[in-house]
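J.: Coordinates only, no sequence provided:
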């Protein structure tokens, strides 16, 4: 991408989109296009097509999505499949119709089968049953991947798809009803420390293994792929290492300096037993994650504490 290219970041206020926007700005890209959800509802086909028709966009980073943790996916499955199908269908089709030069679609590693071999290779897609707790979201993402591949095949477009592992970083969601595990644990443990609670209840057994990628690393990977990758096949983005939820909780406990007890509620489902991605494909292209988990969580926690001070 040349520095004067007109680039649209869909979902620029979210965890991933805001990181991509920062990365573009830090590298000298100035012709950037953004719209908040109140300014442009990506579920509205007519509004999306009007927007693309007016903006003359060269490149699209499709980071907009309805996302959430196990609880949100369990309680609102229809919302997750409907909203994500609408968002990605409208943006991908409008990008094609307006002849954008290239689009990067962001999926998720939840697209892989629940019991796929570990680490998860790109070719494991559609080889088994999905994890039931987030199947509607995963199916929507699989549809987005297939849509990009189909447009490339039929129309010769340059639509690529990246599959990031579990994300964390600045602008994360700390709402306990909808957040993912890392920000939820950080908030729970921080509030327990502040209130003097003798224990923190953590959902599940603590046994599942998860991989965590900082949003700034993902943004760097997205720019790398936009500049260097042309294939229709998906690309995993991760760190290549995982940690148990119990170990993660203990790490956060240490960072927050909370000396209470961590109690695991095994009556709540764990979800997928393990989810580690094989990152050999993107590493063979010359990209590797660089932000250590400990340092990344410390930075997020510092930002979270500052946000709390502002809102009090």
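T.: Yes, it's here. Predicted model only: the values in this text are computed from it and were never measured. Residues are numbered from 1 along each chain as shown.

J.: drop to CA atoms for contacts and neighbour counts, all remaining ones
T.: OK.

J.: in the stretch 1-150 of the chain, which spans are strands?
T.: For the stretch 1-150 of the chain, the strands defined by DSSP state E, counting those that start in this stretch occupy 7-10, 32-33, 59-62, 102-106.

J.: got it, and the stretch 201-312 of the chain?
T.: Using DSSP E, counting those that start in this stretch, strands in the stretch 201-312 of the chain cover 209-210, 212-214, 235-237, 243-244, 261-265, 274-275.

J.: Who are the contact partners of residue 207?
T.: Residues near residue 207 by Cα atoms under 8 Å, 6 or more residues apart in numbering: 244-246, 270, 273.

J.: 10 Å - rerun?
T.: 243-247, 264, 266, 270, 273-274 (Cα atoms under 10 Å, 6 or more residues apart in numbering).

J.: picking up where we left off before, any chance of the strands of the stretch 1-150 of the chain in TSV, plus mean neighbour count and distance to residue 190?
T.: Compiled in TSV, these are given as follows (neighbours: other Cα atoms under 10 Å; distance: least, Cα to Cα, whole Å):
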stretch	mean neighbour count	distance to residue 190
strand 7-10	25	32
strand 32-33	16	36
strand 59-62	23	33
strand 102-106	23	31
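
J.: Output the ones you listed as JSON lines; include the columns distance to residue 48.
T.: Below are the strands of the stretch 1-150 of the chain laid out as JSON lines (distance: least, Cα to Cα, whole Å):
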{"stretch": "strand 7-10", "distance to residue 48": "11"}
{"stretch": "strand 32-33", "distance to residue 48": "13"}
{"stretch": "strand 59-62", "distance to residue 48": "13"}
{"stretch": "strand 102-106", "distance to residue 48": "15"}
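
J.: if we can go back for a sec, could I have the buried ones of the contacts of residue 207 as PyMOL selection syntax?
T.: Filtering the contacts of residue 207 down to the buried ones (16 or more other Cα atoms under 10 Å) takes a single PyMOL command:
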select buried, resi 243+244+245+246+264+270+274
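
J.: I'd assumed residue 125 was in contact with residue 235.
T.: No: at 11.3 Å, residue 235 does not count as touching residue 125 under the criterion of Cα atoms under 10 Å.

J.: then this one, side by side with the first:
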């Protein structure tokens, strides 16, 4: 892959897209394209087709999606399935129609069945029922994976899907109405610390186990997929290490310095009992993560303190 290769990053302002942009820039890639949602509405089929046709990128990375946690998925199921399918279908088909030979589709580990054996292998896709709390998003992402697989099978193009575990890091979403578990915890413990270490209420009983990958590691995995021809259509991206939500809460609490009580609201759903990815396929090709979760949370909290409006505190 030449440093002058024209690469379009859809969703370049988001957490994942911006990390990929930074990582590519740091490696000397100098022909990157990124448009905001105001400049290009990826739900608009004709606009996306015109853009790909006129710009002629050699590589397209789909890091654009409507995302959110359990609450957002529950409140807006139609938007989560429809908008994500519109975005990815427009990007995948326009790329195929106008000669893009390399396409990286970024999905989520929620594509796998709720009660599949652990760790989750790529071959478990479509073998059982999904987790109900995020099935709308999962179904959309599964459609994207299968679309890329179909193009790969029928036309021989290098269209690859990367399925990351739970991502976190700089530029994350800390809005409690739509955020994922880790940034939500950071926000809650920070708020409570500033309120004289007030109690923090968290959903469920704390027993589910989750795996977390820093977004900079995800960016490096994406570059790995760009710079190499991967032999299969679907790859998990993670750390192969997980911890309970309760263990995570204590880790976040200690890093932030909150001294108050943690209350578990067991009337709220736990979600999938466990989601640990089998990352052996990526490991066998030579990619591994480098940022452990404790260091990653420190980095994320420092970014939060420095960049989130109305939140100021001494850097860790």
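T.: Alright, I've got the coordinates. This one's a predicted model, so the numbers in the text were calculated from it and none came from an experiment.

J.: After superposition, what's the TM-score here?
T.: After superposition, the two chains reach a TM-score (TM-score structural alignment, normalised by the length of the first structure) of 0.98; 312 aligned residues with a Cα RMSD of 1.1 Å.

J.: Checking the contacts of residue 207 of the first structure against the second structure: which ones persist?
T.: Contacts conserved in the second structure for the contacts of residue 207 of the first structure, counting by both residues aligned by TM-score structural alignment, their matches' Cα atoms under 10 Å: 243-247, 270, 273-274.

J.: Could you dump the residues you listed into TSV and include distance to residue 145 of the first structure?
T.: Formatted as TSV, those follow (distance: Cα to Cα, whole Å):
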residue	distance to residue 145 of the first structure
243	28
244	29
245	29
246	33
247	33
270	27
273	24
274	23
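
J.: For residue 110 of the first structure, state which of these is nearest.
T.: Nearest to residue 110 of the first structure out of those is residue 274 (Cα to Cα; 10.8 Å).

J.: what about residue 235 and residue 125 of the first structure, which has more around it?
T.: Ranked by neighbour count (other Cα atoms under 10 Å), residue 235 of the first structure and residue 125 place residue 235 first, with 24 against 18.

J.: wait, what's in contact with the more buried one?
T.: 106-107, 121-123, 160-164, 225, 229, 278-282.

J.: redo that, cut-off 8 Å
T.: Contacts of residue 235 of the first structure by Cα under 8 Å, 6+ apart are 122, 161-163, 281-282.

J.: same question, residue 56 of the first structure
T.: 6, 98, 100.

J.: returning to that earlier point: ok, which of the strands of the stretch 201-312 of the first structure comes nearest residue 39 of the first structure?
T.: strand 212-214 (27.9 Å).

J.: Just among the contacts of residue 235 of the first structure, which is most surrounded?
T.: Neighbour max across those (other Cα under 10 Å) = residue 161, 28 neighbours.

J.: does it count as helix, strand or coil?
T.: Look at residue 161 of the first structure: counting by DSSP: H, G, I helix; E, B strand; the rest coil, its state is strand.

J.: wouldn't it be in contact with residue 229 here?
T.: No: using Cα atoms under 8 Å as the test, residue 161 of the first structure is too far from residue 229 to be in contact (9.8 Å).

J.: so of the contacts of residue 56 of the first structure, which ones are in helices?
T.: Per DSSP state H, helices hold no members of those.

J.: Could you point out which of those residues is nearest to residue 42 of the first structure?
T.: Among the contacts of residue 56 of the first structure, and counting by Cα to Cα, the member closest to residue 42 of the first structure is residue 98, at 15.7 Å.

J.: measure the counterpart of the closest one in the second structure to residue 53 of the second structure for me?
T.: Aligning on TM-score structural alignment places residue 98 of the first structure opposite residue 98 in the second structure. Going from residue 98 of the second structure to residue 53 of the second structure by Cα to Cα, to the nearest Å gives 6 Å.

J.: that older thread, identify the farthest-apart pair in the contacts of residue 235 of the first structure.
T.: Top of the distance list for these (Cα to Cα): 161 and 281, 13.2 Å.

J.: Now the terminal residues of stretch 129-139 of the second structure, how far apart.
T.: OK, stretch 129-139 of the second structure end separation, Cα to Cα: 11 Å.

J.: Please apply the same query to stretch 164-183 of the second structure.
T.: Stretch 164-183 of the second structure end-to-end distance (Cα to Cα) = 17 Å.

J.: Find the helix or strand that the residue positioned nearest the centre of the first structure is a member of.
T.: Central residue of the first structure (Cα atoms, centre = their mean): residue 167, 5.3 Å from the mean position. Residue 167 of the first structure is part of strand 166-168, with elements assigned from DSSP states H and E.

J.: Tell me where the first structure has helices.
T.: Counting by DSSP H, the helices of the first structure are 15-26, 45-55, 70-75, 77-97, 135-155, 181-195, 215-228, 245-256, 280-285, 293-311.
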